[in-house]
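Chemist: okay, predicted coordinates and the sequence, questions at the end:
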Amino acid sequence: MRIHITSVFVEDQEKALRFYTGVLGFVKKHDVPLGGGARWLTVVSAEQPGGTELLLEPSGHPAVPPYKAALVRDGIPAVSFAVDDVQAEFERLRGLGVEFTMEPTRMGPVTAAVFDDTCGNLVQIVRTGP
């Protein structure tokens, strides 16, 4: 069994697509209109175009806004992305205007930082090991 698709709820799919591709560097994989303005919109890592897809899923379900608000209020990231160098990625993203809620922090064998994806979510970047 492998992870094929995972999702993150976004308030505006077009805005999310711009952020996840233009700022984070992901690549659009699928963009299929579903009606009512919604799309099956996925992105993948430029480093692994055949890898796990991230669905930029509309936040239309009534349970989503309170769920997302609770996660943000409690500082819990909705998704976590692996990077080779958290400090370098922090500097790159901060230079692009990304707002961090947690600067790079070493926690045992993990270094992590958390930022706002401008779409209602906190996102963690992480590196394990030395």
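Modeler: Noted; the coordinates are in hand.
Chemist: hey, let's count contacts and neighbours off CA atoms from now on
Modeler: Noted.
Chemist: so residue 128 makes contact with residue 110?
Modeler: Yes. In this structure, residue 128 is within contact of residue 110 by CA atoms under 8 Å, at 4.4 Å.
Chemist: more neighbours: which of these two?
Modeler: Set side by side, residue 128 and residue 110 show more neighbours around residue 128, with 16 against 13, by other CA atoms under 10 Å.
Chemist: quick one, helices of the protein?
Modeler: The residue ranges that make up the helices of the chain, judged by DSSP state H, are 13-17, 64-73, 86-95.
Chemist: which residue packs closest to residue 89, ignoring adjacent ones?
Modeler: In this structure, residue 89 finds its nearest non-sequential neighbour in residue 83, 7.4 Å apart by CA to CA, 6 or more residues apart in numbering.
Chemist: measure the residue nearest to residue 57 when sequence neighbours are not counted to residue 104 for me?
Modeler: Excluding the flanking residues, the one nearest residue 57 by CA to CA, 6+ apart is residue 9, at 4.7 Å. Noted for residue 9: a distance of 25 Å to residue 104, by CA to CA, to the nearest Å.
Chemist: another structure for you, compare them:
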Amino acid sequence: MKIYISSLMVTDQNKARDFYTEILGFVVKHDIPLGEHSWLTLVSPGNEDGPELGLEPAEHPAVKPFRDALMEDGIPATSFAVEDVYAEYERLLALGVVFTQKPTEMGPVTVATFDDTCGNLIQISSYAG
């Protein structure tokens, strides 16, 4: 068994696609129109056959209270691995990304958390082991 698609619920698929591709650097794998929304998945650059990130419309009634609670408590919806959290933090700051947690060392892992502008907190992490 392996991870195929992991989904994030987003308030606006177009805005999310732009943020995740233009700012974070992911690559669109699928963008198939399905009425007012799309089957929209992204992959890491250079890993087009790897796990996909699905950007799902956040329309189910259970999504808003769940995401609001996560945001209020500062809990990231997911975490992305980066080579160097400090360097990625500086790169994203220069692009206008808003961080809710600056790079923080937690044993062998360094993490930082930012707002994806589409209703989610996202953590980046690097392992120094």
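Modeler: Sure thing, it's come through. The structure presented is a predicted model; accordingly, all values stated were derived computationally and were not measured.
Chemist: from residue 33 of the second structure, how far out is the alignment partner in the second structure of the residue nearest to residue 89 of the first structure?
Modeler: Applying TM-score structural alignment, one finds that residue 83 of the first structure aligns to residue 82 in the second structure. From residue 82 of the second structure over to residue 33 of the second structure the distance is 31 Å, taken as CA to CA.
Chemist: before we move on, what about residue 9 of the second structure?
Modeler: The gap separating residue 9 of the second structure from residue 33 of the second structure is 17 Å, by CA to CA.
Chemist: ok, now residue 26 of the second structure?
Modeler: 19 Å.
Chemist: give me the more crowded residue out of those two.
Modeler: A direct count of neighbours by other CA under 10 Å for residue 26 of the second structure and residue 33 places residue 26 higher, at 22 against 10.
Chemist: residue 12 of the first structure and residue 58 touch, don't they?
Modeler: Yes. Distance between residue 12 of the first structure and residue 58: 7.0 Å, which falls inside the contact criterion (CA under 8 Å).
Chemist: looking at these two, which is more packed in?
Modeler: For residue 12 of the first structure against residue 58, the residue with the higher neighbour count under other CA under 10 Å is residue 58, and the figures read 20 against 16.
Chemist: wait, doesn't the more buried one sit right on residue 14?
Modeler: No. Residue 58 of the first structure sits out of contact with residue 14 when judged by CA under 8 Å, with a separation of 10.3 Å.
Chemist: grab the nearest non-local neighbour of residue 16 of the first structure.
Modeler: With CA to CA, 6+ apart as the criterion, residue 16 of the first structure has its nearest non-adjacent residue at 6.1 Å, and that residue is residue 119.
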